[in-house]
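Novice: Sharing a model that was predicted from the sequence below.
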Amino acid sequence: MPATLRSTALRVALTSARRVPARIRYPLQRDGVQPVPRLAQARERGDVVRFASLLGTRVWLVTGYDVARAVLADSEAFANDVRDLIGRQDRAPAERIGGLGMTDQPDHGRLRGVLTPYFTRRRLAELQPDIDRVVEAALDDMAAHGPEVDLVERFGFQVPFGVICDLLGMPDVDRSAFRQHGAARFDLRDAGGRIFDTAAGTRQFLIDIVAAERREPHLPDGLLARMVADHGADFDDVELGGLADGVFLGGYETSASMLSLGTWVLLQHPDSWQALRRGHPTEVDRVVEELLRFVCPVQVAFPRVARHEVPVGEQVVRAGDIVVVSLTGAGRDPARHVDAERFDPTTASAGTLAFGHGLHRCIGAELARMELRTALVALARRFPDLALACDPTELRFTELAIVHGVERLPVRLG
């Protein structure tokens, strides 16, 4: 089959799929925060394994840390723009899949350049008072609704949502609705069919805000207002609204999962909980870095397509093949981490792939770290006797999602 026809047939197959086949679900599944055994079994066959074949297109799964890092860094051999394969571009602009993660150079640099000045260390340092205020407000809310609360709702979601709203200069929004939309956009139980529908709501909301700001500036000082003022002449409403949507979604959904799952892990490791209470920067950094490795809520990176034949680990990937990097698997690679299945901050090291790597590394990675350090230390100090308020077997985690999370985390404040 000619390449163009195969690409078209593959797109139709992917966008019309009703469910992810059981045999290829395991990179998107967990047992609590632990990867399912099949992921380790795949690594035993090699750092790179043949994962699936779709209409003649081979799909490879990378689980080894070194190979994952190499693939993520290689934007010459691999393309990120797979929108023609997994997104129907005949949809309305707000419904089309895209964002920084699915663009290549030069478009990627052009778009990322809009955001980069707002995520420098100096700009982020200016956000610390806002982060402190949002965290304290969430803790006060927990105390007001105690002695038992759902930490996911009262803390895990509230903190990153409040921080990202402040960063963007967002008007008041229905937080419960946005929480549901965010989770649905990463849910693959119906093969991703809901991703396009739920994306339209938040993306269109932000596109409309950008359009209104362009007509008559009225937003408070924040990223949205600055993007329109500084770049409105060079980018249309869909482009700026899409960038804001990426910041908004990435800024709260992954951090919300990280805070909630991270707290659940910490409640099982009192030594680390005490380290957070002490608040020594070095100890706190080690706990946070180990949580990022161990929890790693973003389970797979954006898929890559090989531009030409290229060696990947011990395999040879052909032009047009799809390569999927398991960030969970890379973080649990025993060749990189001694006793990789155990949470141990004393062995924490730099170089986590939880935020990706290379050209497409998450632009908000340092902001996420700031939130984690601030929120977890404050939580441990305010509620030193925090404890799970249900049997662990009662917890319900996402079944099949790009971003792993826990639905509820009932806790006693003590």
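Specialist: Nice, I can see it.
Novice: drop to CA atoms for contacts and neighbour counts, all remaining ones
Specialist: Fine.
Novice: What separation is there between residue 165 and residue 10?
Specialist: To residue 10, residue 165 is 38 Å away according to CA to CA, to the nearest Å.
Novice: any chance you could map the helices in the stretch 51-200 of the chain?
Specialist: All helices of the stretch 51-200 of the chain, identified by DSSP state H, counting those that start in this stretch, fall at 65-73, 83-86, 107-115, 121-125, 128-145, 151, 158-168, 175-184, 193-215.
Novice: between these, which one is nearest to residue 264?
Specialist: helix 151 (9.6 Å; CA to CA).
Novice: just to revisit the earlier point, most tightly packed of the helices of the stretch 51-200 of the chain?
Specialist: helix 151 (a mean of 25; mean count of other CA atoms under 10 Å).
Novice: mind checking how far that one is from the chain centre?
Specialist: 19 Å (CA atoms, centre = their mean, to the nearest Å).
Novice: Quick one: list the elements packing against that helix.
Specialist: Helices and strands touching helix 151, as assessed by 3 or more CA pairs under 8 Å, 6 or more residues apart in numbering; DSSP states H and E, are absent.
Novice: at 10 Å what do you get?
Specialist: helix 237-267, strand 410-412 (3 or more CA pairs under 10 Å, 6 or more residues apart in numbering; DSSP states H and E).
Novice: How about the next helix or strand after the first one, which residues are buried there?
Specialist: Right, the one you point to is helix 237-267. Using DSSP states H and E, the helix or strand that follows helix 237-267 in sequence is helix 270-278. Within helix 270-278, the residues that count as buried by 16 or more other CA atoms under 10 Å are 272-273, 275-277.
Novice: Below is an additional structure, to be compared with the one above:
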Amino acid sequence: MTTTPSFPAARAPGCPFDPPPAIRSLQEETPLARVRLWDDSTPWLATRYADQRKLLSDPRVSADISRPGYPSPTPLRSGSISFILMDDPEHARLRRMVTAPFTIKRVEAMRPDVQKIVDDLIDELLAGPNPADLVTAFALPVPSLVICQLLGVPYADHDFFQDNSNVLINRETTPEAKAAAGAALGEYLEKLIGEKLEKPGEDLLSGLTERIHAGELTRQEAARMGVLMLIAGHETTANMIALGTLALLEHPDQLTLLRETDDPKLVASAVEELLRYLHITHNGRRRVALEDIEIAGQVIRAGEGIILANDVGNRDPEVFPDPDRLDLRRDSRRHVAFGFGVHQCLGQPLARMELQVVYSTLYRRIPSLRLATDLSEVKFKHDGSVYGVYELPVAW
């Protein structure tokens, strides 16, 4: 009898940038396979790029976490994580309320401010101890400062929201601890929104208060949206900065290429390739079928869970030749690191811009940057929904 493989699967020792071998083997064998989750449920795992894009854009596929059959990565807790785990039309209604600040034009207007944040933090890094932990000294403060500025959240509270967001995204956290962290963040954002209802500013949360006054949004809904954007706005980019730096340090030819260029097109290409190569949202996007769906020679029945393993989708050799090679000159713009379809990541223009500023500045300003420990000593975030490193000791 064939054993149903567990998901998520373990990465190979010494290969921290590559998807788990067991999932790569499934990709080679079949486009759709059953996998076993923590609760013994056996949803479908889609491993190939083309099928993933089809399913992510199929209206018969639901992102609603409350539907029976949804392949939750952990025991469900009460409450909602705003519109990302909803379907249209409610998903579209709420998402439209926060779209404007993330348009390319608005994000580009923020570039000089982000450049100053990056340069100031590098100044502090160079003036501080050597070696240093790049995560706490640089990778985490950059996106935290940016998202705080965008949302109107006091950066002085960053320890509080970073600690609680770490609890929420850790797979091994108990449901009780997740509920407590979620409640703490919700109360914090609700109080902050209350202050902005009385005295609004020019930030995104103040913009949501106009929706509250108009009766389009409740204060609780606005708080949930704030929690989502606060967590997503710093966790993902922080991990991409640190993990991307480590990947480049382990590929010195590619690091040299990036450090020595002044071509913004090559910098943009490097960002897309690192997003494809690393894919930090490494536990797949979760969905459930609303109707029977025939795809890749199989029928996914209504009510069956689906996991889109986008990390291996981004390593599909049918789309990205020699996919396990990091090549900053590759055209990787078709990657699915930000998802696809109506739930594609809202903040991707901001993430791209931040990474472009970081990757074009850090290695040029600190050309001798190097890993201050052995790669085998670096502790990776295998236990979280966002992949990265807990610390990155660097020297120069």
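Specialist: Nice, I can see it. None of these values were measured; they are calculated from a predicted model.
Novice: Out of the helices and strands packed on helix 151 of structure 1, which is closest to residue 123 of structure 1?
Specialist: That would be, of the helices and strands packed on helix 151 of structure 1 and by CA to CA, helix 237-267, which comes in at 15.3 Å.
Novice: which residue numbers in structure 2 go with that closest one?
Specialist: On structure 2, the counterpart of helix 237-267 of structure 1 by TM-score structural alignment is residues 219-249.
Novice: Next, the mean deviation of the matching stretch compared to structure 1.
Specialist: Taking mean CA distance after the TM-score superposition for structure 1, the mean distance separating stretch 219-249 of structure 2 from the aligned residues in structure 1 is 0.7 Å.
Novice: related to what we said a few turns ago, include distance to residue 183 of structure 1 and mean neighbour count when you put the helices and strands packed on helix 151 of structure 1 into CSV, please.
Specialist: Shown next, in CSV, are the helices and strands packed on helix 151 of structure 1 (distance: least, CA to CA, whole Å; neighbours: other CA atoms under 10 Å):
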stretch, distance to residue 183 of structure 1, mean neighbour count
helix 237-267, 7, 23
strand 410-412, 19, 19
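Novice: Can you lay out those as a markdown table showing distance to residue 302 of structure 1?
Specialist: Putting those into a markdown table (distance: least, CA to CA, whole Å) gives the following:
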| stretch | distance to residue 302 of structure 1 |
| --- | --- |
| helix 237-267 | 13 |
| strand 410-412 | 32 |
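Novice: Now do the contacts for residue 234 of structure 2.
Specialist: Contact analysis of residue 234 of structure 2 by CA atoms under 10 Å, 6 or more residues apart in numbering lists 139-148, 162, 165, 351.
Novice: How much space separates it from residue 350 of structure 2?
Specialist: Taking CA to CA, one finds residue 234 of structure 2 at 11 Å from residue 350 of structure 2.
Novice: Now the common contact residues for those two.
Specialist: With CA under 10 Å, 6+ apart, residue 234 of structure 2 and residue 350 have common neighbours 143, 146-147.
Novice: Just to confirm, what residue in structure 2 is aligned with residue 83 of structure 1?
Specialist: Checking with TM-score structural alignment, residue 83 of structure 1 has residue 66 as its match.
Novice: still on that earlier bit, let me have the buried residues of helix 270-278 of structure 1 in CSV, adding distance to residue 345 of structure 1 as columns.
Specialist: Shown next, in CSV, are the buried residues of helix 270-278 of structure 1 (distance: CA to CA, whole Å):
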residue, distance to residue 345 of structure 1
272, 8
273, 11
275, 10
276, 12
277, 15
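Novice: quick one: contacts for whatever residue of structure 1 lines up with residue 123 of structure 2?
Specialist: Residue pairing (TM-score structural alignment): residue 123 of structure 2 is matched to residue 140 of structure 1. The neighbourhood of residue 140 of structure 1, defined by CA under 10 Å, 6+ apart, consists of 134, 146, 154, 382.
Novice: just to revisit the earlier point, tell me which of the helices of the stretch 51-200 of structure 1 approaches residue 338 of structure 1 most closely.
Specialist: Minimum separation from residue 338 of structure 1 across these (CA to CA) falls at helix 65-73, 12.9 Å.
Novice: whereabouts in structure 2 does that closest one align?
Specialist: By TM-score structural alignment, helix 65-73 of structure 1 lines up with residues 49-57 in structure 2.
Novice: just stretch 394-404 of structure 1 next, same as before
Specialist: Using TM-score structural alignment, stretch 394-404 of structure 1 pairs with 377-387 in structure 2.
Novice: buried stuff in the matching stretch?
Specialist: 378, 380-382, 384-387.
Novice: the helices in the stretch 251-400 of structure 1, which residues?
Specialist: 270-278, 281-295, 327-331, 365-382.
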